[in-house]
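1. Next input, structure requested:
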Amino acid sequence: MTDSFFTRTLGLSGLVLLGLGGCSQVAQLPAPPNPLSVNRSEAAAPSRPPLPLPENGNFIVAAVEREGAAVVRINASRRVGNADPFGGLFGGPPANDRVERGSGSGFIFDSNGLLMTNAHVVEGADRVQVRLKDGRTYEGKVLGADSVTDVAVVKIDAKDLPTVRLGNSDQLRPGEWAIAIGNPLGLDSTVTVGIISATGRSSSEVGIPDKRVGFIQTDAAINPGNSGGPLLNAAGEVIGINTAIRADGQGIGFAVPINTARRIADQIIQTGKASHPLLGVQMLPLTPEIAQENNRNPNARIKLPEIEGALIVQVLPNSPAAAAGIRRGDVITTADGQSIRSASDLQAAVEKKKVGDRLSLDLLRQQQKRQVTVQLAEIPQQ
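-> Below is the predicted model of the structure:
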């Protein structure tokens, strides 16, 4: 049974996370020696040319033959309580003896047994089993799972394993080839192909407002069980982690960019968790068209500038934004001197900072220009 208790449908968007069950770097302190540290000489390399083609000249076959051995199946399970208060004395099952199971995908990025998957594939699991393509099965240890970016790192006790090559998701362009490998609906080692439909999809656009990721959108077919599996480019490099689909659409899937996933995985390996800076606002993209529509409304409480920017719709109490004097209705236009043309631009500016850093913001408030400096706090773990 695939994705039994791990699949979640969120709100009216029909978004499904396909497995069990926001984002900047921690302060860059010198990391202590770590036996799980990854040899990233290959991971840090620039994007490579396409793999040598097989005899039939198919680059998809070449990519799958090179990377497919490093794609794994993850079976996760947990015990849950039941409603029998007598622990089975009167014929019912004993309390806490029911086991819920789900499955997803993952990929090995270090030959000494480190693999990436989605956090929602392994969150809450009491037991994680990892099955390789060649049939070998290992018990997995979850080193950390970050729900804000939906990235997790799992360790298995094995050496000399096949690994994927990590690409550069910052260089993606809509229209490029996209290849998904995973285990949808229990069908192991399934390959689908499509294109990169869009990049930088904000969490609000995707329908997961509690995440802080600029998602990759793809029309490569992904289904429950694909979650945590790799999305490859034409060169056979991993460019994303397949994460969610729109259940109310066709050919609308989303992946966490590999640059984001790699950064979070590094933090998890070094510290056991990821740390994220908090600004403390809810925002929407502002365009001249949106502003004009608002301003034509005689009941509108405020007049909006007919520009592009990030419109603040709520300021969280006791947040860094509140302490800096940011108000509902403010329009953020620059961050540290860089133009802000949308809510996702402001999110990206925050993600580039570390907890405790200061962020200089220019904003418009009732047509008046203002400048504020915000000292970013840390998003609580819960």
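2. from here on, contacts and neighbour counts on C-alpha atoms
-> OK.
3. could you measure the residue of the chain positioned farthest from its centre against residue 84, distance?
-> Distance to the chain centre peaks in the chain at residue 90, reaching 45.9 Å (criterion: Cα atoms, centre = their mean). Counting by Cα to Cα, to the nearest Å, the separation of residue 90 from residue 84 is 9 Å.
4. likewise residue 354?
-> In terms of Cα to Cα, residue 354 sits 48 Å off from residue 84.
5. same question, residue 192
-> Counting by Cα to Cα, the gap from residue 192 to residue 84 is 45 Å.
6. same deal with residue 131?
-> With Cα to Cα as the criterion, residue 131 and residue 84 are 35 Å apart.
7. and for comparison, fold this next one:
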Amino acid sequence: MKKHQKIFAAIFMAILIPCFTLLMSACGIDTTYVSPIVSVDKITTSDIEEATNKAVLSVVSIYTEGNTLASSVFGSTTSQTVFSAGAGIIYKLDKAAGDAYIVTNYHVVYNKSYTTSNHIAKKIYAEIYGSEGTTATELSDGSVSITYGQQVIACEYVGGALNYDIAVLKISNSDIIKNSCVRAADIATNPAHLGETAIAIGNPLGIGISATKGIVSVESEYIQYSDFYDVVVRCLRTDAPINGGNSGGGLFDEKARLLGIVNAGINDAQNIGMAIPTNLAINVADNIIYNYEKSGYSGVKLYNLGLTTGIANNKAVYDEETKLTYMKEDIIVTESSGMALTSGLLVGDKVVSVQLGETKLELSREFELNEFFLKVRPGDTFKISVVRTTGIYTATVTASSLNYKSVA
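-> This is a model prediction of the structure:
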């Protein structure tokens, strides 16, 4: 239709509709208009939609750059800049001050070829959901080129540990944070269970924050990082699609609670992704933040009781009340030395519980005991209970600052 025909039609309709309405009203016919569009306040959303829209505000895109040395065919070396992309979770937030602690994967900010003394990227930036503008382009040689957006936020490396694949970053006095609707992630208080909804939110391929959905396929297992000095990390497994760039992002349940930090996908398999369980990731992050704020140390310090354990009688148990299947195993002391021996813990004891302050944990898996010591700070007094042939024995231990070891 030509332009003047369109104008004519619009004028014609503008005259016709009021006349038609007056005629209908004169005939006693109700002319009240009912919109076919549902008003916003009547839109209903599913639990998954609500969780995704809430959780996405706790996820940031991460972009890093570092220098590596490249050798030429003539034997000389030149410095080149390497870019990479990942994601992170807002763990602690002071929005009014524009401050935040971000939890991500160690491998998002670490590269063994970086020329920095700790092999951490020289520059680390974050972008919040809705303010993204950075673009990542894969070049013909397989490297990545990044063009930063206008709302990137500089991050400080706080600390991390390769053996846990967890790192913590810090954002300070950011106006972007102050004027945003970001939120700290809600943390799941219970471990993920088999079949639970799993929403993965990250920065796949470095092209911006997005979400995928699946379930928890395995609640706890160990994977080996062949690219990182054969480090073995405890993970949960999900069938939510995971791509490069998802690393450091979050795996959330249907209530938007954080189940884990996404850290890996299996390239030659379909929908096998991994995430570091929240209870482990947060214990590591809290340990790093404590050391950073206390002394400026940029790593993990683990209390060493002098106890070595093994497992026996591992089995699955179905709980009729919760309708969930749990894994259980006996935790048996195989070596006792140092404070463990001094405190009366013996080889052959079955460890059944630990207590720090008022919080008591009944143990059903060996990793629960190992990860408990991430929470023990110098000067803390804790209890560890065991079962032996003579009955139950409880040792009370006060953690000395001399009994800590650094975990790289």
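8. Any chance you could compute the TM-score here?
-> After superposition, the two chains reach a TM-score of 0.62 (TM-score structural alignment, normalised by the length of structure 1), with 299 aligned residues with a Cα RMSD of 4.0 Å.
9. The longest strand seen in structure 2: how far from the chain's middle?
-> As assigned by DSSP state E, the longest strand anywhere in structure 2 is strand 77-94. On the basis of Cα atoms, centre = their mean, to the nearest Å, strand 77-94 of structure 2 sits 15 Å off its chain's mean C-alpha point.
10. Would you mind listing the buried residues in that strand?
-> 82-94 (16 or more other Cα atoms under 10 Å).
11. Give me the nearest residue to residue 223 of structure 1, chain neighbours excluded.
-> residue 184 (5.3 Å; Cα to Cα, 6 or more residues apart in numbering).
12. ok, now which ones touch the counterpart of that neighbour in structure 2?
-> Alignment note (TM-score structural alignment): residue 184 of structure 1 maps to residue 204 of structure 2. With contacts defined as Cα atoms under 8 Å, 6 or more residues apart in numbering, the neighbours of residue 204 of structure 2 are 86, 210, 242-246.
13. ok, now with 10 Å
-> Residue 204 of structure 2 is in contact with 61, 85-87, 210-211, 241-247, 249, counting by Cα atoms under 10 Å, 6 or more residues apart in numbering.
14. tell me which element residue 205 of structure 1 falls in.
-> Element membership of residue 205 of structure 1, judged by DSSP states H and E, is helix 203-206.
15. Determine the set of other helices and strands touching that helix.
-> Under the contact criterion of 3 or more Cα pairs under 10 Å, 6 or more residues apart in numbering; DSSP states H and E, helix 203-206 of structure 1 touches strand 215-218, strand 237-246, helix 343-351.
16. Show me the one of those that comes nearest residue 375 of structure 1.
-> helix 343-351 (10.7 Å; Cα to Cα).
17. Trace residue 350 of structure 2 over to structure 1, please.
-> Looks like residue 350 of structure 2 aligns to residue 332 there (TM-score structural alignment).
18. okay, now its match: neighbour count?
-> 29 (other Cα atoms under 10 Å).
19. With the one 10 residues further on instead?
-> Other residues within reach of residue 342 of structure 1 by the criterion other Cα under 10 Å amount to 21.
20. give the contact list for it.
-> 202, 283-287, 308-311, 331-333.
21. which one of the residues you listed is nearest residue 121 of structure 1?
-> For those, the nearest to residue 121 of structure 1 is residue 202 (21.5 Å; Cα to Cα).
22. Do you have the strands of the stretch 251-400 of structure 2 handy? List them.
-> For the stretch 251-400 of structure 2, applying DSSP state E, counting those that start in this stretch gives strands covering 257-265, 273-277, 300-303, 307-319, 324-336, 350-356, 359-362, 381-388, 391-398.
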